[in-house]
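Q: this one's sequence-less:
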């Protein structure tokens, strides 16, 4: 015989708090409202997000990207650093679509947890909204999923989706890159959101403490520094030097050695010079405490270079000046050469 419950069961009894979800929406609506821009027809809360394609584009091509934050989240849980991982989430997608010349238009987020903490979720979404402001895109939708039994208490997962647009005739695909072109590097803000499985292993091996000093800052501040968003500076450079910029590469998973080849045609290679830029203190610390070989460093981490810009030699100085005026730290990393028998990107 089926045993009847002594009282009426609720969703909260099963671990899902609808009231907490409603409270979160109320907390984040003002944050999302600050990201609104021309073209956004709706804010958060609807079933679908509406956005009008910019009317100034004659042949608009939509460019989309999706990503997460990776195992950097484990440190966010351990160190209770939830305020900047949302910036990381936005940055990883908008920087990806930027490399094809696209202006980010709008962003959607997905936040999943076992038990919803309104304070934690609101802190994460505040970071997402900040990332959207930095990249000039609107936060017009998302999903918060409370799934009891799927995640341990205090933990969550993040995914993000960015959509941008570019004039079809202005898509950047790297096909015009040729021998003699110059490779510029834009400084990163740290490890961004890549290589954190190795970072965490090195932290454990070194018995590192979050509060210990690293180059005059707390280690946790250096390790958790949010990913730099290059959208506004690079779009400004593209507007000023459309013909001179031939290719862009976001240095994400795979580091310098595996991301630059993604924009090179067969037979070409990027020769980078190790003395062309200063390796930030974080990467020196990681290499020393992890005993990581040079080649592995360049293959896993950005090593201080978050975005690569390939330009023709005649435009290199002008493009550099524009990017610096927009707040970027720019290094002349190397040049495009014939590939020969070696890899498509190498450091000498």
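A: Noted; the coordinates are in hand. Everything numeric here is computed off the predicted structure, so don't read it as measured data.
Q: okay, CA-based contacts and neighbour counts for the rest of this
A: Noted.
Q: flag every buried residue along the lengthiest helix in the chain.
A: Looking across the chain with DSSP state H, the single longest helix is helix 118-135. For helix 118-135, the neighbour count (16 or more other C-alpha atoms under 10 Å) marks 118, 120-135 as buried.
Q: same check on stretch 54-68?
A: For stretch 54-68, by 16+ other C-alpha under 10 Å, it's 60-68.
Q: likewise stretch 106-122?
A: Neighbour count says stretch 106-122 has 106-118, 120-122 buried, by 16+ other C-alpha under 10 Å.
Q: and residue 342, how many neighbours does it have?
A: Neighbourhood size, residue 342 [other C-alpha atoms under 10 Å]: 9.
Q: what's the distance between it and residue 155?
A: 44 Å (C-alpha to C-alpha, to the nearest Å).
Q: how about residue 90: what's its closest non-neighbour residue?
A: residue 131 (5.5 Å; C-alpha to C-alpha, 6 or more residues apart in numbering).
Q: now that neighbour: how far from residue 94?
A: Counting by C-alpha to C-alpha, the gap from residue 131 to residue 94 is 9 Å.
Q: please apply the same query to residue 133.
A: 12 Å.
Q: now swap in residue 182 and tell me
A: For residue 182, the distance to residue 94 - C-alpha to C-alpha - is 24 Å.
Q: neighbour-wise, which of the two wins?
A: residue 94 (35 against 27).
Q: what's near enough to touch that one?
A: 65, 104, 135, 162, 229, 231 (C-alpha atoms under 8 Å, 6 or more residues apart in numbering).
Q: how about residue 53?
A: 39, 60, 165.
Q: circling back to that earlier point, mind listing what the residue nearest to residue 90 touches?
A: Taking C-alpha under 8 Å, 6+ apart as the definition, contacts of residue 131 comprise 86-91, 229.
Q: could you pull out the helices for the chain?
A: 18-33, 72-79, 85-98, 118-135, 196-205, 219-223, 231-240, 255-259, 281-290, 294-300, 316-325.
Q: for the first one, which positions count as buried?
A: By neighbour count, and taking 16+ other C-alpha under 10 Å as the criterion, the buried residues in helix 18-33 are 20-21, 24-25, 27-29, 31-33.
Q: between those, which is nearest residue 312?
A: Among the buried residues of helix 18-33, residue 32 lies closest to residue 312 (C-alpha to C-alpha), at 39.8 Å.
Q: can you tell me how far the closest one sits from residue 106?
A: Relative to residue 106, and taking C-alpha to C-alpha, residue 32 is found at 11 Å.
Q: report the set of residues contacting both of these two.
A: 138-140.
Q: select only the buried ones of the residues you listed in ChimeraX?
A: In ChimeraX, this line selects whichever of those come out buried by 16+ other C-alpha under 10 Å:
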select :138,139,140
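Q: let's have the shared contacts of residue 32 and residue 106 in TSV, adding distance to residue 248.
A: Formatted as TSV, the shared contacts of residue 32 and residue 106 follow (distance: C-alpha to C-alpha, whole Å):
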residue	distance to residue 248
138	23
139	25
140	27
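Q: ok, second structure coming up, stack it against the first:
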């Protein structure tokens, strides 16, 4: 009698797709985003999307060009984006956080790169995100010159992703804004924010969670989610135009740390900025957050921009002209304070 030995079946062949990485999806994403990136191109760009590196030629118009770089993310605002299915506007936020940062040193943003990381690549979602990034680049006048999409199975929960952005700008060496010439009597101007921008969202989410608030709730005629997810305002073009016409002594992008901690970053040691809170109205969103979260007023000014997304410091004789120029560019602007000599151990931002 012949016996037959049962053999183990051959193992199933493994592939990168079986391991959770879809190369074809990545290729589709690159093709999807090319039209959006193309709209952001500048004459200095020497290579397009898809290469190993992007090439950018510095314009000959600069005598002593200095490169200024910045990097940032969107923070936990992404958690609300996942919850609400809002993936287009966070791309604008990503660009705004970096280009507004390099703007404060007088730099014109030249190009931008993004990093998109996820557990499993959803091409439609990623396309919306990069579409928003391209829209932000158009607002800032910089080229979306490249980026990286990282699909890493097991690293992120299903449906979630992370974002990082990188901006490079240029400024003439003798036009770098240092804040060193800020003096007593100089005027502090405030440019209106579009909302909470991309800061304080851990507290915002806590307030929403603690109070069981529905994001579809009506808020002054809009859905609350639209107000909370409003993209960060990009100040690049109007402020660059202002600087072409008159000297700006200092700029502060009001991000994490609010008005209290960001304005001192551009002030010399011997002065302080005294802000008058009655000179601008705290927008309804911030009043609502304060009431819903029972947040102390001082904490509000340390966490949120409270309606001021960018602060400018100019000579007192130029304040009215600067305001008119900014208003003609579509900005809402207030004269919110004055620079004065700093007393011993006094804070560098005082809100009265």
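A: Cool, got the structure. Computed from a predicted structure; not experimentally measured.
Q: overlay the chains and give the TM-score.
A: The TM-score (TM-score structural alignment, normalised by the length of structure 1) is 0.98; 344 aligned residues with a C-alpha RMSD of 0.9 Å.
Q: now the longest helix of structure 1: which residue numbers in structure 2?
A: Alignment of helix 118-135 of structure 1 against structure 2: residues 123-140, by TM-score structural alignment.
Q: that stretch against structure 1, how far on average?
A: Superposing on structure 1 places stretch 123-140 of structure 2 at an average distance of 0.2 Å from its equivalents, by mean C-alpha distance after the TM-score superposition for structure 1.
Q: that stretch: how far from the chain's middle?
A: Stretch 123-140 of structure 2 sits 13 Å away from the centroid of its parent chain (C-alpha atoms, centre = their mean, to the nearest Å).
Q: now swap in stretch 140-153 of structure 2 and tell me
A: The answer for stretch 140-153 of structure 2 is 15 Å, by C-alpha atoms, centre = their mean.
Q: how many residues are close by the closest residue to residue 329 of structure 2 other than its chain neighbours?
A: With sequence-adjacent residues excluded and distances taken as C-alpha to C-alpha, 6+ apart, residue 329 of structure 2 is closest to residue 238, at 5.8 Å. Residues contacting residue 238 of structure 2 under the criterion other C-alpha under 10 Å number 17.
Q: residue in structure 1 paired with residue 238 of structure 2?
A: Counting by TM-score structural alignment, the partner of residue 238 of structure 2 is residue 233.
Q: for that match, what are its contacts?
A: 323, 326-328 are the contacts of residue 233 of structure 1 under C-alpha under 8 Å, 6+ apart.
Q: show me the contacts for residue 323 of structure 1.
A: 233-234, 236-237, 329-330.
Q: overlap between those residues and structure 2?
A: Retained in structure 2 (both residues aligned by TM-score structural alignment, their matches' C-alpha atoms under 8 Å) from the contacts of residue 323 of structure 1: 233-234, 237, 329-330.
Q: any idea how far the residue nearest in space to the middle of structure 1 lies from residue 126 of structure 1?
A: With distances taken as C-alpha atoms, centre = their mean, residue 92 lies nearest the centre of structure 1, 2.0 Å away. Counting by C-alpha to C-alpha, the gap from residue 92 of structure 1 to residue 126 of structure 1 is 16 Å.
Q: so what's the residue count around the corresponding residue of structure 2 for residue 91 of structure 1?
A: Alignment note (TM-score structural alignment): residue 91 of structure 1 maps to residue 96 of structure 2. Neighbourhood size, residue 96 of structure 2 [other C-alpha under 10 Å]: 29.
Q: for residue 96 of structure 2, what are its contacts?
A: Counting by C-alpha under 8 Å, 6+ apart, residue 96 of structure 2 has contacts 136, 140, 232-234.
Q: between those residues, which sits nearest residue 309 of structure 2?
A: After measuring those against residue 309 of structure 2 - C-alpha to C-alpha - the closest member comes out as residue 233, at 7.6 Å.
Q: now the closest one, nearest residue through space, not along the chain?
A: Nearest one to residue 233 of structure 2, counting by C-alpha to C-alpha, 6+ apart, is residue 194 at 5.7 Å.
Q: also residue 230 of structure 1?
A: Per C-alpha to C-alpha, 6+ apart, closest to residue 230 of structure 1 is residue 95, 6.5 Å.
Q: just give the number of residues close to residue 43 of structure 2.
A: 9.
Q: quick one: map it onto structure 1.
A: By TM-score structural alignment, residue 43 of structure 2 lines up with residue 38.
Q: now swap in residue 336 of structure 2 and tell me
A: Per TM-score structural alignment, residue 336 of structure 2 is aligned with residue 333.
Q: now do the contacts for its match.
A: 182-185, 272-274, 276-277.
Q: OK, contacts around residue 42 of structure 2?
A: Here residue 42 of structure 2 is in contact with 142-143 (C-alpha under 8 Å, 6+ apart).
Q: look up how far residue 129 of structure 2 lies from it.
A: The value you get for residue 42 of structure 2 to residue 129 of structure 2, if C-alpha to C-alpha is used, is 21 Å.
Q: residue 331 of structure 2 too?
A: Distance from residue 331 of structure 2 to residue 129 of structure 2, by C-alpha to C-alpha: 26 Å.
Q: just the closest of the kept ones among the contacts of residue 323 of structure 1 to residue 319 of structure 1, please.
A: Among these, and counting by C-alpha to C-alpha, the member closest to residue 319 of structure 1 is residue 237, at 6.4 Å.
Q: tally of neighbours for the closest one?
A: With other C-alpha under 10 Å as criterion, residue 237 of structure 1 counts 22.
Q: in contact with it, which residues?
A: Residue 237 of structure 1 neighbours (C-alpha under 8 Å, 6+ apart): 319, 322-323.
Q: JSON lines for the contacts of residue 233 of structure 1, including distance to residue 81 of structure 1?
A: As requested, those are exported to JSON lines (distance: C-alpha to C-alpha, whole Å):
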{"residue": "323", "distance to residue 81 of structure 1": "31"}
{"residue": "326", "distance to residue 81 of structure 1": "29"}
{"residue": "327", "distance to residue 81 of structure 1": "26"}
{"residue": "328", "distance to residue 81 of structure 1": "26"}
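Q: so which of those is the most crowded?
A: residue 323 (21 neighbours).
Q: counterpart of it in structure 2?
A: Per TM-score structural alignment, residue 323 of structure 1 is aligned with residue 326.
Q: if I look at its match, how far off is residue 99 of structure 2?
A: 18 Å.
Q: what do you get for residue 147 of structure 2?
A: Counting by C-alpha to C-alpha, the gap from residue 147 of structure 2 to residue 99 of structure 2 is 16 Å.
Q: what number of residues lie near the counterpart of residue 249 of structure 2 in structure 1?
A: Using TM-score structural alignment, the equivalent of residue 249 of structure 2 in structure 1 is residue 246. By the measure other C-alpha under 10 Å, the count of residues near residue 246 of structure 1 is 23.
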